[in-house]
Each structure stands twice: as C-alpha cells, then as structure tokens.
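Q: Here is my input; please provide its structure:
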Amino acid sequence: MFDLHVHAAPDITARRMDDHDVVADYAASGFSGCVLKAHYESTVGRAATAARTQPVRVYGGIALNQHVGGVNPAAVAATLDAGGRVVWMPTADAHTQRAASLPSLCGTRTDLSPHTYAIPPKDPSSAEAARTICRMVAEVDGLLATGHLSVPEVRWLTSTARELGVRRLLLTHPGYTVPGMPAAQAAELAAGPGTFVEITTFQLLHQPGMTAARLASYASRVGLGHVVLSSDAGQPDSPSPPAALELLVDVLAREGLDRGALRACAGELPEALVVP
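A: Got it, this is the predicted structure:
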C-alpha cells in the first residue's frame, strides 16, 4: 500500500499526528510509503527528514496557494529542484474553494487578502505561468495534480499539460465538493495517457451526502485501472492514515469491487505516479 495524499502536523489546522509519527505508522502497517501534503507549505524538506529513520519512501511537493503567490513558476522551480515530486494546482485558495465556503487561510485571518487563484479559461492571464509550470513538471517527469480547480480549468490543464510533455497527471478527488466533476467527465479525462482519478477516504467520512455506494459507482465508471485511492487523512476525527486507506479499500470491496484491483489502486498505481 502507498498513500498518495496525507496531511500531518505541523499545520495551520489541527492534525492527528506529526510527520514522524505518520511515517512510522505507515512503516508499522507494512506500507511502502506516502506523499505528505500541506496546503500552505512545501513538504519536500519534511518528507526527506521523516524518511530518514523509517524503511519507507516519503515524497513531498507544493500546493500553489497564497503563501507562494498562487500559480507561481518560481515556487515550482524551487520545489522541484529540491527533489519535490508533486505539484498541486491551487487548493485552499482556489476560487472554487471560496465559492463553496470551504476553509482557507484568509478565511481565518481576515487581515490577509481574500485573493483567490484560477487558470484558463477562468483566468486567461495565468496561461503562460501555467504552461511554464507544466514544462517544469515535464522536465523532471513529476506528477501534476489538478488541486481544487473547476471542471473547465481541469480540462484545459490536462490538455495543455499533455501537449507540453507531462506524463503523470492526477485529477485531485474530482468527485469531491470541489470540483464536483461528474464521473462520466472524469472517465473521459482519465482515458488520456498517464492520467488517474483520485478517490479518498476523506470523501467517504466527511463529504456531505457521500456514500460508499456513490464512491463505488464513481470508481466503476472511471475504471479501476485509472483510479488511485488515497486517505487524505490526518484530521483528528479521522482514523489513522494507514487505517483510513485500508477502510476505503474494505468499504469499496463490500460494494462489489474487486479487492485485488482496489489494492493496486492503493498501492502500485499511486506509487508509480511519484517514483522517479
């Protein structure tokens, strides 16, 4: 098992465990590794430190939110040059997040600018910066993730990224509240080369109106060969990250999906997306 999406302390919101304890828990649970994600900090250095004392692979990356000026090639260059493997387009400071009244730093710090970020077709002015970021990710054969961008932006990004040589693409939990992408559209985009659709335990436990049956239907429509399962755990009221990902596999298997294929979705497929 390999968890492509986990949150740990230190963070601006409460987390169940810190980096060291999360990674130790994965090792004790027999996982091969994980990707540490933070909305407001590069996790590259944290991943390298956390991996030093455990026999698992730990990778980091950056989410392009307000702390780095949004869709900022300089932030991406610094992250990738330091060994980062994942670049997430805007998440907590995406315009979709604000429209859905979901948490962001400026939502809790009213002394900060409420500025949000977008890419084409929502914000054509960011096109060149987004293209530059795609080229940078392609140069290191890294993973480009769509973050919380809207469906039209995700379409533009996947098409543009492929044209510019990106070989690893992840639709970040497209069935979540943001972007709320229908399964048929996710399946269409995942049909392209190197593109995978993420489904998370966080959706199962915390997304309003979400059920195991709906997640199973979404996964079936996309096709398990194009699905990666992640925990997106780390919240104090979620299970430990390894247990959270195991729970997702178990729940989807009880809905009739093939357990062996599901374990690949939570293991070899996500790991292959980040291993250099």
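
Q: okay, CA-based contacts and neighbour counts for the rest of this
A: Will do.

Q: those helices in the stretch 151-276 of the chain, which residues are they?
A: Using DSSP state H, counting those that start in this stretch, the helices of the stretch 151-276 of the chain run over residues 151-163, 183-190, 201-206, 212-222, 241-254, 259-265, 268-274.

Q: and the first one, which residues are buried?
A: By neighbour count, and taking 16 or more other CA atoms under 10 Å as the criterion, the buried residues in helix 151-163 are Val151, Glu153, Val154, Arg155, Leu157, Thr158, Thr160, Ala161, Arg162.

Q: angle of it against helix 183-190?
A: Inter-element angle recorded for helix 151-163 and helix 183-190: 20 degrees (by axes from the mean of the first three to the mean of the last three CA atoms, to 10 degrees).

Q: quick one: which of the buried residues of helix 151-163 is nearest to Gln66?
A: Glu153 (18.3 Å; CA to CA).

Q: Next, the contact list for the closest one, please.
A: Going by CA atoms under 8 Å, 6 or more residues apart in numbering, Glu153 touches Ala118, Ile119, Pro120, Pro121, Lys122.

Q: which residues in the protein form strands?
A: Ranges of strands within the chain are 2-6, 33-36, 57-59, 61-63, 86-88, 143-145, 168-171, 195-200, 227-230, based on DSSP state E.

Q: The ones you listed into JSON lines, with extra columns for mean neighbour count?
A: Converted to JSON lines, those look like this (neighbours: other CA atoms under 10 Å):
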{"stretch": "strand 2-6", "mean neighbour count": "26"}
{"stretch": "strand 33-36", "mean neighbour count": "26"}
{"stretch": "strand 57-59", "mean neighbour count": "24"}
{"stretch": "strand 61-63", "mean neighbour count": "28"}
{"stretch": "strand 86-88", "mean neighbour count": "28"}
{"stretch": "strand 143-145", "mean neighbour count": "27"}
{"stretch": "strand 168-171", "mean neighbour count": "25"}
{"stretch": "strand 195-200", "mean neighbour count": "26"}
{"stretch": "strand 227-230", "mean neighbour count": "30"}
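
Q: do you know which of the ones you listed lies nearest Glu268?
A: Using CA to CA, the strands of the chain put strand 2-6 closest to Glu268, at 7.2 Å.

Q: Give me the contacts around that closest one.
A: Identification of contacts with strand 2-6 by CA under 8 Å, 6+ apart yields 31-37, 229-234, 241-242, 245, 266-268, 270-271.

Q: 7 Å instead?
A: Applying CA atoms under 7 Å, 6 or more residues apart in numbering, the contact partners of strand 2-6 are 31-37, 230-234, 241, 266-267, 270-271.

Q: Work out the gap between that strand and the centre of the chain.
A: From the chain centre to the centre of strand 2-6 is a distance of 8 Å (CA atoms, centre = their mean, to the nearest Å).

Q: Second input sequence below; structure requested for side-by-side comparison:
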Amino acid sequence: MSTTGNNGREAEVAELLKGAIDLHCHSGPAAMPRILDHHEALLDAAEAGFRALLYKDHFYLGVSHCVILEKLVPTDVKLYSGLALNNASGGINPHAVNHAVNIGAKIVWLPTLSAKNHIDQAEGHGKIFPKTAKKMLPPDPLSALDANGRLSDATKEVLDLIAEGDIILAGGHLPASELIMVFEEAGKRGVKKMLVNHPTYIVGCTDEDMKALVELGAYLEHSISMFVEGGGKIFGPDELSHYIQVAGPERTVLSSDLGLRGSPRPLEGFRQIVAMLLDLQVSPKDIHTMIGDNAARLLNLQ
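A: Down below sits the predicted model:
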C-alpha cells in the first residue's frame, strides 16, 4: 500500500475516534505494572478527541483521581471510575458499594481477580493472567452465590444499591452461569445498565449465553486488548466479526482493557481495532455505536 494510502487510512481512523469512550482503561497507579498513569491516559484521550474515559482498577475506587485530574488538567474529556468488588474492597460488600455510589462511581464490577471462577482458571487450567508487581496476600475466592447455590443476600443488596444509583452493573470475572442468574435478578430489582466484561475470556460465554444476556438487557463488552498486536492477542478479525453478529452493534461495546506494561497504550489499541473494523467492512455508523455511543448511553451522556 502506498504512503498516501496509509495516510488516508490513518486519517479515517483518527476521524472515527472522535467522540470515542473507553470504559475499561487500566492506567495507574496500580498494583499491576502499568505502562501509563491516569494523567497520561487522559492526555492521550484528549489528543484523539475522546469524549470520556473510565479508569478501572482491581483494587481501589478511582473516583477521587477523576475529580482532581479534571480540575487540574482541564480538557474536553470526562473522567469516570468505579469499584471492583474484590477482597481489597471487602468482597461483595454493600457498604463499599453504597459509598462508591454516593461519591460518584459510574460502575460497579462484580469480583474480578478474587472471583472463584478466576482463581480456578488461573490455578487449575494454566491460564496466564498478569501478576501484581509485588506479591499480594492469596485471594479469598468470591461468588455471587451462597452455599445453597442461590444469589447471596449481599449480592441482592448490592443490586438494589446499583439500581437506586442508576449506575452500571458489570459482570467482572464471574462465570456465565452465575452472570445469567445475577443479571436476571438485577433486572427484576430495577438495574437498567448491565455490562458483560470480555464474555468469551474467563467468563466462558457460549453464543447462547451471550444471546441470553443480551435478552436480559446487557451489553457485551469485548476487550480490544484481546484482538490487537502486542495486547496478548487471543482472537482475530473473524472472531470479532462473529461476536458483533451475536449481539448486534447496538449491544456491543469495545473497550481497551489496556494499560499493562508491555502492551500498547489504550489509544493505540483503539486505533488498531478501528482499522480492523474498517477492514471487515463495518460501517462508520456501527463503529461509532460500538466505540462510543453505547458507552455514552451507559454513562448517561446521551
């Protein structure tokens, strides 16, 4: 391809990225070794014309970082964060969720690194998952279910708090079987915004599971990191095309899930995925829907 052709594609990608939103930005400070910090991620997003950025950390609520950064570094990018219900937050802890909602969190993730499903896969099946920079205490395995296999009272209370706050319920690393139970109950309790994180990685969703979750009102968030070069690539363009067909663009969210040292920066991941979508002949309208508009609805920006 000629240099002119490359420049034309770069310009097309740059134009499509205007107004994009990353709901899964793994910048630091963090226990994980990160390639960039929240400030650098903000500057990248602002340069590219992003509309919003949502910082995710497995161990802490990042809302205060967002408030201070927006004040100290004025840009057109809105900054958000939320809370992951891992051991560091007391697990599936209604008190932690209550505080997060009241301080302005936009999302609560069900257990990720502390999920029993995550631990079982990481230890029992040889799954490779990034390690913290320093050794942490061994995780206590978490589930949304009680000893009888029903949703725990704490999980139900968390769902009520999320519904009352009208924020996003994200599935974290719970298995598909649990997520379907959780999201079904969440809908009954008035949760309006539901997001399934990387449904085909760790969560283990089949096509039927993904369709069932969409029927319950969920969006499927696919991690850009798993499709791009240098990001721990697991899937290719054919899988991306298939996953979009399963849920439809109107229920698909593409977020970076990038920031780990050795991986591309989140912005570079977005550039690669948009180029991949163009190669797949996905329309600009559908690209905007998946990299920005659906996330905007979840954040009440529409």
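
Q: re earlier: which of the contacts of Glu153 of structure 1 fall within helices?
A: With helices taken from DSSP state H, there is no overlap with the contacts of Glu153 of structure 1.

Q: Go through those residues and name the one nearest Gln185 of structure 1.
A: Distances from Gln185 of structure 1 to the contacts of Glu153 of structure 1, taken by CA to CA, are shortest for Pro121, at 17.1 Å.

Q: Skip the chain neighbours and tell me the closest residue to that closest one.
A: Distance criterion CA to CA, 6 or more residues apart in numbering; nearest residue to Pro121 of structure 1, sequence neighbours excluded, is Glu153 at 6.0 Å.

Q: quick one on the thing from earlier: derive a ChimeraX selection command for the buried subset of the contacts of Glu153 of structure 1.
A: Per 16+ other CA under 10 Å, the buried members of the contacts of Glu153 of structure 1 correspond to this ChimeraX selection:
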select :118,119,120,121
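
Q: And the contacts of Glu153 of structure 1, which two are furthest apart?
A: Greatest spacing in the contacts of Glu153 of structure 1, by CA to CA: Ala118 and Pro121 (8.4 Å).

Q: check contacts around Leu36 of structure 2.
A: Applying CA under 7 Å, 6+ apart to Leu36 of structure 2 gives the contacts Ser27, Gly28, Gly259.

Q: Helices along the stretch 1-150 of structure 2, start to end?
A: Using DSSP H, counting those that start in this stretch, the helices of the stretch 1-150 of structure 2 run over 3-17, 38-48, 63-72, 94-103, 116-124.

Q: Mind checking the helices of the stretch 151-276 of structure 1 for the one nearest to Val76 of structure 1?
A: Using CA to CA, the nearest of those to Val76 of structure 1 is helix 151-163, at 14.7 Å.

Q: Contacts only, for the residue most central in space within structure 1.
A: Nearest to the geometric centre of structure 1 sits Thr172, at 4.8 Å (CA atoms, centre = their mean). Taking CA under 7 Å, 6+ apart as the criterion, Thr172 of structure 1 is in contact with Ala145, Thr146, Gly147, Val197, Glu198.

Q: Reformat the strands of structure 1 as JSON lines; add distance to Ala212 of structure 1.
A: What follows is the strands of structure 1, written out as JSON lines (distance: least, CA to CA, whole Å):
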{"stretch": "strand 2-6", "distance to Ala212 of structure 1": "19"}
{"stretch": "strand 33-36", "distance to Ala212 of structure 1": "24"}
{"stretch": "strand 57-59", "distance to Ala212 of structure 1": "29"}
{"stretch": "strand 61-63", "distance to Ala212 of structure 1": "28"}
{"stretch": "strand 86-88", "distance to Ala212 of structure 1": "26"}
{"stretch": "strand 143-145", "distance to Ala212 of structure 1": "24"}
{"stretch": "strand 168-171", "distance to Ala212 of structure 1": "20"}
{"stretch": "strand 195-200", "distance to Ala212 of structure 1": "11"}
{"stretch": "strand 227-230", "distance to Ala212 of structure 1": "13"}
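
Q: Out of those, the one nearest Leu257 of structure 1 is which?
A: Of all the strands of structure 1, strand 227-230 sits nearest to Leu257 of structure 1, with 12.2 Å by CA to CA.

Q: ok, average deviation of the closest one from structure 2?
A: Averaged over the aligned pairs, strand 227-230 of structure 1 sits 0.5 Å from structure 2 after superposition, using mean CA distance after the TM-score superposition for structure 1.

Q: List of residues touching that strand?
A: The contact list for strand 227-230 of structure 1 (CA under 7 Å, 6+ apart) reads 3-5, 196-201, 219, 245, 265-266, 269-270.

Q: Then stretch 67-79 of structure 1?
A: By CA under 7 Å, 6+ apart, the residues outside stretch 67-79 of structure 1 that reach it are Tyr40, Val44, Gly61, Ile62, Leu64, Pro90, Tyr117, Ala129, Ala130, Thr132, Ile133, Met136.

Q: Just flag the most distant two among these.
A: Once CA to CA is applied, the contacts of stretch 67-79 of structure 1 give Val44 and Tyr117 as the farthest pair, at 22.7 Å.

Q: Report the separation between whatever residue of structure 2 lines up with Gly256 of structure 1 and Ala133 of structure 2.
A: Under the alignment (TM-score structural alignment), Gly256 of structure 1 maps onto Gln281 of structure 2. Distance, Gln281 of structure 2 to Ala133 of structure 2, by CA to CA, to the nearest Å: 40 Å.

Q: do Asp207 of structure 2 as well
A: Going from Asp207 of structure 2 to Ala133 of structure 2 by CA to CA gives 35 Å.

Q: of those two, who's got more company?
A: Between Asp207 of structure 2 and Ala133, Asp207 has the larger neighbour count (other CA atoms under 10 Å), namely 15 against 11.

Q: any idea what Asp25 of structure 1 aligns with in structure 2?
A: Asp25 of structure 1 maps onto Asp44 in structure 2, by TM-score structural alignment.

Q: List the residues that contact that match.
A: Applying CA under 7 Å, 6+ apart to Asp44 of structure 2 gives the contacts Leu267.

Q: Distance check, it against Arg51 of structure 2.
A: 12 Å.

Q: Identify the residue of structure 1 aligned to Asn102 of structure 2.
A: Under the alignment (TM-score structural alignment), Asn102 of structure 2 pairs with Asp81 of structure 1.
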